[in-house]
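Asker: next come a sequence and a model predicted from it.
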Amino acid sequence: MQVLVTGGAGFIGSNLAERLLADGHRVVALDNLDPYYDLNIKRRNLNTCRKVGEDRFEFVEGSITDESLVKEVIAGRGVDVIFHEAAKAGVRPSVEQPKEYNANNVGGLLTVLETAADNGVDRFVNASSSSVYGVPEYLPYDEDHPNHPKSPYAVTKRSAEYYCNVYDDLQDLPTVSLRYFTVYGPRMRPNMAISNFVSRCLNSKPPIIYGDGEQTRDFTFVDDVVDANLALLDTDAADGETMNIGSSDNISIRKLAEYVVEETGADIDIVHEERKDADARHTHADVSKASDLIDYEPSVDIRQGVSRFIDWYRENRDWYEPLVRN
């Protein structure tokens, strides 16, 4: 099968591409190498895919907003399935750059959707986000929970879901949107909470919590997210649907920081700073819909995942370690 992974040099995209290649598929990764974080990490991600896929892997550098390039990639390579992981990331930066986020996350998605529909792609899998829910009216979130996006990033993700639904209904393009809940693991963006906590602890600096630490997150290990995506290669049961992809539980940021301190063996105290606006107070996924439709079952709890990430971090510290803020 010929698969296109947009955002294929990124954290989730490269992990997905690597697994697709290991399963024998042909993969083309389209990525504009946005310097939102260290490009050396993205280049290493691509090299990992090349080693696994050899002549079955191709990287194309460019933007999903480039219509001619997107057409060349999809039509020229006979793409069967698209995993759309490309997006301008970050809730907080989107507040300062709403137009840029809309142009990429909505305009770019439309470019890929339209081209997919025009060229008979079998399935389009869209990476969405738990941020579409906003302030919870109840927890855990199920897919019927009202949407109250609280950032431009969240608005773009909800808009993308709507467009996927329209193309599924009107353009005969099977689409599925997966709402990810705080994905983490090896090769994760170095500016995320877990990587920041680990980096600071291993450098004898205190983890910094923004706010009181009682805010909670549903952290999802990247292998579980990849499993959910791969399940969609073999079934049409979820076509036209939007599903939560989360873990088995949620955890407070304070408890997470305490886990990291304990697992790294650091002898330091946790520091609190002012809470950032636009951050959700709580997230927690009800994954029963994904369980029913694609047999999704999260397999890695947060303690196991933190331990596995720390082991990976130690082994790859020489090239991965993010700059530790003072």
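Answerer: All right, it came through fine. Small disclaimer: the values here were computed from a predicted structure and weren't measured.

Asker: CA atoms for contacts and neighbours, from now on please.
Answerer: Will do.

Asker: for R275, see how far away the residue nearest to T115 when sequence neighbours are not counted is.
Answerer: With CA to CA, 6 or more residues apart in numbering as the measure, K71 is the residue that lies nearest to T115, at 6.0 Å, once sequence neighbours are left out. Taking CA to CA, to the nearest Å as the criterion, K71 is separated from R275 by 43 Å.

Asker: neighbour count: those two, which is higher?
Answerer: Neighbours around K71 and R275, counted as other CA atoms under 10 Å, are more numerous at K71. The numbers are 19 against 12.

Asker: so the residue nearest to T115 is in which element?
Answerer: With the criterion set as DSSP states H and E, the secondary-structure element containing K71 is helix 67-76.

Asker: list the buried residues for that helix?
Answerer: The neighbour-count check on helix 67-76 (16 or more other CA atoms under 10 Å) flags 67, 69-71, 73-75 as buried.

Asker: quick check: the farthest pair among the residues you listed?
Answerer: Distances among the buried residues of helix 67-76 were taken as CA to CA; the most separated pair is E67 and A75, at 11.7 Å.

Asker: ok, back up a step: pretty sure the residue nearest to T115 is touching A117, no?
Answerer: No: using CA atoms under 8 Å, K71 and A117 do not qualify as a contacting pair, with a distance of 11.0 Å.

Asker: this is the comparison structure:
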Amino acid sequence: MNVVIFGGAGFVGLNIAEQLLARGHEVTLFDQAELPAEARCAFAPYGERLRVLRGDVTDRSAVDAAVGVACDAVVLGAAITAGAARDAAEPERILAVNLLAQVPILTAASKANVRRVINLSSAASYGASGRHYPLLEETTPCDPQSLYAITKFASERVVARLSDLWQADVISVRLSGVFGPHECAGGVRDTPSPQALIVDCARRGAPALLSEPGARDWVYAADVADAVGVLLDAAQPRHKLYNISSGVTFTAEAWGRAFADPDGGFVCRVAVSGETPTVTVHGLTRAPLSVQRMADEFGWRAKYGCEESAEHMRRWLHDHDRGGA
């Protein structure tokens, strides 16, 4: 299978690419950003099965060239994960990348007879509804608030409408709070996961003082990649929308303690009165996502909980010479 990942230099795209390459597929990464150094090193053994293209998803000709004529599947992962300041300063750019760029990509996929498109959406689509329901199912009403959440929810509706009109195979996945390998702050990601900030504190030898415990049904990027692989391989998925989550709730604070070397003296806790947090937990407190649809249809469950993901992250950092706790 030949898969084009738009937004492929982002950490979620890189995790998806890594699993697809390991399974023998061919992958094209399309992104405006350069491939991170550790990703270039990790992907080097795959040789010509990996193609990297620099380009803007709003450039129709570049998108057409990326999809080409030999593409089997497309992953729509390009997005600006904006905070409030960028919402106010760059609304046009956010809408262009997160929503309007979908149309030329889907058009190119349709012309190339691409078998399936996976649209990476977000649990942010639930918005304020996340505070009013005990469990967020794919059928739960949505009330998105931020431009990121609004564009992600709108993206689901746009691809669903066009897939019906064009008889195309397009699936959206709502990702819970994702963290894991290749993640870093900056660029188009204004709201890095607290886990990424905890890792950064550990590498610098600084205490990780959280703005709040950060309780959420976090999902490890390797599990997201595995779920996307399941959906790409599935013969005839029954639905057009699936939640992807670990299915368990744990705090970022607990994860940081599991990640830390118990003999290293690393401090990870919630900041007390008078302390300035070094780790900001972004996003609204919300109910967990139901993963029953993925479990019932495909038997899929996340492999990494709090302790498992912390251990895997330690090993990954060691193997990629980025330092650890």
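Answerer: On my side now, so go ahead. Note that the structure is a prediction, hence the values are computed from the model and not measured.

Asker: corresponding residue for V106 of the first structure in the second structure?
Answerer: Under the alignment (TM-score structural alignment), V106 of the first structure maps onto L99 of the second structure.

Asker: touching, that match and T151? I think so.
Answerer: Yes: in terms of CA under 8 Å, L99 of the second structure counts as a neighbour of T151; the distance is 5.7 Å.

Asker: list of residues touching stretch 20-32 of the second structure?
Answerer: Residues external to stretch 20-32 of the second structure that are found in contact with it (CA atoms under 8 Å, 6 or more residues apart in numbering): 1-9, 17, 46, 49-57, 66, 78, 229.

Asker: which ones among the residues you listed lie within helices?
Answerer: In helices, defined here by DSSP state H, the members of the contacts of stretch 20-32 of the second structure are 17, 66, 229.

Asker: including distance to S122 of the second structure, could these go into TSV?
Answerer: Converted to TSV, these look like this (distance: CA to CA, whole Å):
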residue	distance to S122 of the second structure
A17	19
A66	25
G229	17
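
Asker: and P141 of the second structure, what helix or strand is that in?
Answerer: Secondary structure here is read from DSSP H and E; on that basis P141 of the second structure sits in neither a helix nor a strand.

Asker: thinking again about what came up before, ok, of the ones in helices among the contacts of stretch 20-32 of the second structure, which one's closest to G265 of the second structure?
Answerer: Distance ranking of these against G265 of the second structure, using CA to CA, places A17 first at 35.3 Å.

Asker: all strands of the stretch 201-325 of the second structure, in order?
Answerer: Ranges of strands in the stretch 201-325 of the second structure, per DSSP state E, counting those that start in this stretch, are 208-210, 215-216, 219-220, 241-244, 250-251, 268-270.

Asker: pipe those strands into a markdown table and attach mean neighbour count per row.
Answerer: Converted to a markdown table, the strands of the stretch 201-325 of the second structure look like this (neighbours: other CA atoms under 10 Å):
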| stretch | mean neighbour count |
| --- | --- |
| strand 208-210 | 25 |
| strand 215-216 | 20 |
| strand 219-220 | 27 |
| strand 241-244 | 25 |
| strand 250-251 | 18 |
| strand 268-270 | 21 |
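
Asker: okay if I get the ones you listed as TSV plus distance to Q292 of the second structure?
Answerer: Formatted as TSV, those follow (distance: least, CA to CA, whole Å):
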stretch	distance to Q292 of the second structure
strand 208-210	31
strand 215-216	17
strand 219-220	15
strand 241-244	9
strand 250-251	19
strand 268-270	32
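
Asker: for those strands, which one sits closest to Y304 of the second structure?
Answerer: Going through the strands of the stretch 201-325 of the second structure one by one, with CA to CA as the measure, strand 219-220 comes closest at 6.4 Å.

Asker: which other helices and strands does that closest one contact?
Answerer: Using 3 or more CA pairs under 8 Å, 6 or more residues apart in numbering; DSSP states H and E as the contact criterion, the secondary-structure elements in contact with strand 219-220 of the second structure are strand 178-179.

Asker: what stretch of the first structure does the strand it packs on fall on?
Answerer: Under TM-score structural alignment, the match for strand 178-179 of the second structure in the first structure covers residues 183-184.

Asker: what's the average distance of that stretch to the second structure?
Answerer: The superposed stretch 183-184 of the first structure is, by mean CA distance after the TM-score superposition for the first structure, a mean 1.6 Å from where its aligned residues fall in the second structure.

Asker: what does that stretch rub up against?
Answerer: Stretch 183-184 of the first structure is contacted from outside by 194, 219-222, 225, using CA under 8 Å, 6+ apart.

Asker: can you give me the helices in the second structure?
Answerer: For the second structure, helices defined by DSSP H occupy the ranges 11-22, 37-43, 60-67, 84-89, 91-95, 102-111, 147-166, 194-204, 221-233, 252-259, 292-298, 306-319.

Asker: show me which positions of the first one end up buried.
Answerer: Within helix 11-22 of the second structure, the residues that qualify as buried are 11-21, counting by 16+ other CA under 10 Å.

Asker: what's the answer for the last one, then?
Answerer: Taking 16+ other CA under 10 Å as the basis for neighbour counts, the residues of helix 306-319 of the second structure that come out buried are 306-307, 309-310, 312-314, 316-317.

Asker: quick one: that helix to the first structure mean distance?
Answerer: Average distance between helix 306-319 of the second structure and its aligned residues in the first structure, after superposition and using mean CA distance after the TM-score superposition for the first structure, equals 2.2 Å.

Asker: aligned to A73 of the second structure, what sits in the first structure?
Answerer: Looking across to the first structure (by TM-score structural alignment), A73 of the second structure lines up with V81.

Asker: doesn't G120 make contact with that match?
Answerer: No: using CA under 8 Å, V81 of the first structure and G120 do not qualify as a contacting pair, with a distance of 9.7 Å.

Asker: who's more crowded, these two?
Answerer: For V81 of the first structure and G120, the more surrounded residue by other CA under 10 Å is V81, and the numbers stand at 23 against 17.

Asker: how close does that one get to A266 of the first structure?
Answerer: Distance check for V81 of the first structure against A266 of the first structure: by CA to CA, it reads 45 Å.

Asker: surely I80 of the second structure touches A96?
Answerer: No: with contacts counted by CA under 8 Å, I80 of the second structure stays clear of A96, the gap being 9.7 Å.

Asker: which residues touch the closest residue to A228 of the first structure other than its chain neighbours?
Answerer: Taking CA to CA, 6+ apart as the measure, A228 of the first structure lies nearest to Y296, with 6.1 Å between them; neighbours along the chain are not counted. Under the criterion of CA under 8 Å, 6+ apart, the contact partners of Y296 of the first structure comprise 227-228, 287, 290.
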